[in-house]
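Q: Below are the sequence and a predicted model for it; my questions follow.
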Amino acid sequence: MLLNEIRSTKFKSVVQTITYLPHFLSWVIFGGLFITLLNSDGIVNYMLGRLHLIDSPLQFLADPSYFWGVAIGTGLLKDIGWGAILYLAAMAGVDQSLHEAASIDGAGRFKRMLHITIPGILPTLMVLIIFAVSGMLNNNFTQIYVLQNSLNLPASQVIDTYVYQTGLLNFQFSSATAIGLMKSVFALLLLFGANTLSKKITKSGLF
């Protein structure tokens, strides 16, 4: 929403380009880059040390307590620009005459965002939230697999990597199939539950 309010088209284009670029990199490249940056002798530990924020290098990918912070942070950096495309497209479809009328009535940018933009993109927002809820059990396998190692395994083991290890590494195909099937069943239940709740609260849903 803040990006949509930027008046300078050149600055807006630069920000969009920079935030979109990571999406087109594979997790092997993007994850490998962050593994290098977060190493004990990487640039992140070097900068923290130079700023006297740490006394010894932090083991970001060796300490399980740091794993999900790294996973969430890298996931946001990689996909935040691509996800913004959907919201920018939805905001472009909001009737501009509403903004003009509100501006004449004395509404500032924040009030127009709150009372016009958000209600205008609510259907798109709810669809994306429903998809996000139904996909809660779907971790990004490639991301987790790239960042995972034997030291952070207690925190980084998720359903997808467990199914991979059970089925393809341990050759327990029946167990892996059963786990994957149950995950799909729970995802379907989450989808219907989120859609029903959305329709009751906002009168907007996926179906």
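A: Arrived safely.

Q: Only C-alpha atoms from now on, for both contacts and neighbour counts.
A: OK.

Q: Give me the residues contacting stretch 172-186.
A: 137, 163-164, 166-167 (Cα atoms under 8 Å, 6 or more residues apart in numbering).

Q: if you set the cut-off to 6 Å instead, what comes out?
A: Residues outside stretch 172-186 that contact it (Cα atoms under 6 Å, 6 or more residues apart in numbering): 163, 166-167.

Q: One more: stretch 115-131?
A: If you take Cα under 6 Å, 6+ apart as the criterion, stretch 115-131 is touched by 90, 94, 194, 204, 206.

Q: OK, contacts around Leu33?
A: Residues in contact with Leu33 (Cα under 6 Å, 6+ apart): none are found.

Q: Look up how far Gly135 lies from it.
A: In this view, Leu33 and Gly135 are 26 Å apart by Cα to Cα, to the nearest Å.

Q: do the same with Val127
A: Taking Cα to Cα, one finds Val127 at 12 Å from Gly135.

Q: need the helices for this protein, in chain order.
A: Applying DSSP state H to the chain gives helices spanning 9-20, 27-37, 43-50, 64-92, 96-104, 109-112, 118-134, 141-147, 153-156, 159-164, 173-202.

Q: also this one, for the comparison:
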Amino acid sequence: MKRDKFLYMLALPGILFMILFKYVPMWGIIIAFQNYSPYRGVLGSDWVGLEHFIRFFSNPDFMMLFRNTMAINLMNLVFYFPLPIIIALLLNEVMSKPFKKLLQSIVYLPHFLSWVIIVGITIMMLTRTDGSINNLLVYFGFEKIDFLTNPKLFWILLTVQSIWKEAGWGTIIFLAAIAGLDTQLYEAAKMDGAKRLRQFWHITLPGIRSVILILLILRIGNIMDVGFEQVFLMGNGAVSNVGEVFDTYVYRLGIQQGQFSFSTAVGLFKSVVGLVLVVIANKLAKRFGEEGVY
């Protein structure tokens, strides 16, 4: 520690953040097994054991919440997760550095917009009354579409928003992994007559495979987390059956209705499922010869 004191000082803000906002709040898990009362505190509240978990699993809303959360995350996993890899591979093929930097800036920009702005733009474009998309449909002789109140389109809209906002930002790690590959491999492949596609298939993809698997494992671990802001802002009464997820459910019961113990039990269930999925995915990765997360 004396030798690398400056490195530890550099890591100190991140370590403090993890301790204060990730580990210290774990104390609050206790109230999932209590009838918590803010007036009596954690130590003075009555213990009820697994009562809140039993109530949650026997609730008719459980299957709806589980279905919506899993469906949205699986759509993101299938359609969103591969896109940063594809974009990174395409950007890597751009030879002009100024043009490459311009493209990177364009695809990175949406990441810095808040979900409030993203949803606001979506509503302005898709609203039935004066949305630009519906105006174009009318102009070309088609009927208007209820994009925002159609339950069949809700999951698709969320996926498209996530792709537009985060796909470009997700390329940073993959571009860094590609930049770390040995250039001599490409030179040797060229001498052997390998074209661009062969180089991509036999050098680039195997070289970043471990990074892809690590990020995939971490993504699977967050499969129960949809993202509160996006779903909450996009939701309305017409799509409540497909738009209610664990995050919004916890907010509605825990914050609005004051059921702190019950909402904590729901959050704990999400965390346990995420932990189990990470462990399983990591073991599968190691079984197939990869390093995994740990």
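A: Looks like it arrived, so ask away. Please read these numbers as outputs of a predicted model, since none were measured by experiment.

Q: coming back round to it: out of the contacts of stretch 172-186 of structure 1, flag the one nearest to Asp41 of structure 1.
A: Nearest to Asp41 of structure 1 among these is Val163, at 33.5 Å by Cα to Cα.

Q: what's the counterpart of Tyr47 of structure 1 in structure 2?
A: One correction, residue 47 of structure 1 is Met, not Tyr. Correspondence of Met47 of structure 1 to structure 2, assessed by TM-score structural alignment: Leu136.

Q: Measure how buried that match is and give me the count.
A: Residues lying near Leu136 of structure 2 (other Cα atoms under 10 Å) number 13.

Q: Over to Phe6 of structure 2?
A: 11.

Q: name the element it belongs to?
A: Secondary structure assigned from DSSP states H and E places Phe6 of structure 2 in helix 5-18.

Q: I'd like the distance between the residue nearest the centre of structure 1 and Lys10 of structure 1.
A: By Cα atoms, centre = their mean, structure 1 has its centre lying nearest to Leu76, at 4.6 Å. Going from Leu76 of structure 1 to Lys10 of structure 1 by Cα to Cα gives 24 Å.

Q: one step back: can you tell me what part of structure 1 the helix or strand just after the helix holding Phe6 of structure 2 aligns to?
A: Toward the C-terminus, helix 5-18 of structure 2 is succeeded by strand 34-35 as the next helix or strand (DSSP H and E). The alignment of strand 34-35 of structure 2 onto structure 1 (TM-score structural alignment) finds no residues at all.

Q: For strand 34-35 of structure 2, name the packing helices and strands.
A: strand 46-47 (3 or more Cα pairs under 6 Å, 6 or more residues apart in numbering; DSSP states H and E).

Q: Please check which part of structure 1 the strand it packs on corresponds to in the alignment.
A: Strand 46-47 of structure 2 corresponds to no residue of structure 1 when matched by TM-score structural alignment.

Q: Now find how far off-centre that strand is within its chain.
A: Offset of strand 46-47 of structure 2 from its chain centre (Cα atoms, centre = their mean, to the nearest Å): 35 Å.

Q: And for stretch 226-236 of structure 2?
A: Stretch 226-236 of structure 2 sits 13 Å away from the centroid of its parent chain (Cα atoms, centre = their mean).

Q: And for Arg198 of structure 2, the neighbour number?
A: If you count neighbours by other Cα under 10 Å, Arg198 of structure 2 ends up with 14.

Q: cool, and the one 4 residues further on?
A: Residues within reach of His202 of structure 2, counting by other Cα under 10 Å, total 14.

Q: do the same with Met95 of structure 2
A: Using other Cα under 10 Å: Met95 of structure 2 sits among 9 other residues.

Q: okay, stretch 138-152 of structure 1 sits on what stretch of structure 2?
A: Against structure 2, stretch 138-152 of structure 1 falls on residues 225-239 (TM-score structural alignment).

Q: for stretch 109-118 of structure 1, same thing?
A: Taking TM-score structural alignment, stretch 109-118 of structure 1 hits residues 196-205 over in structure 2.
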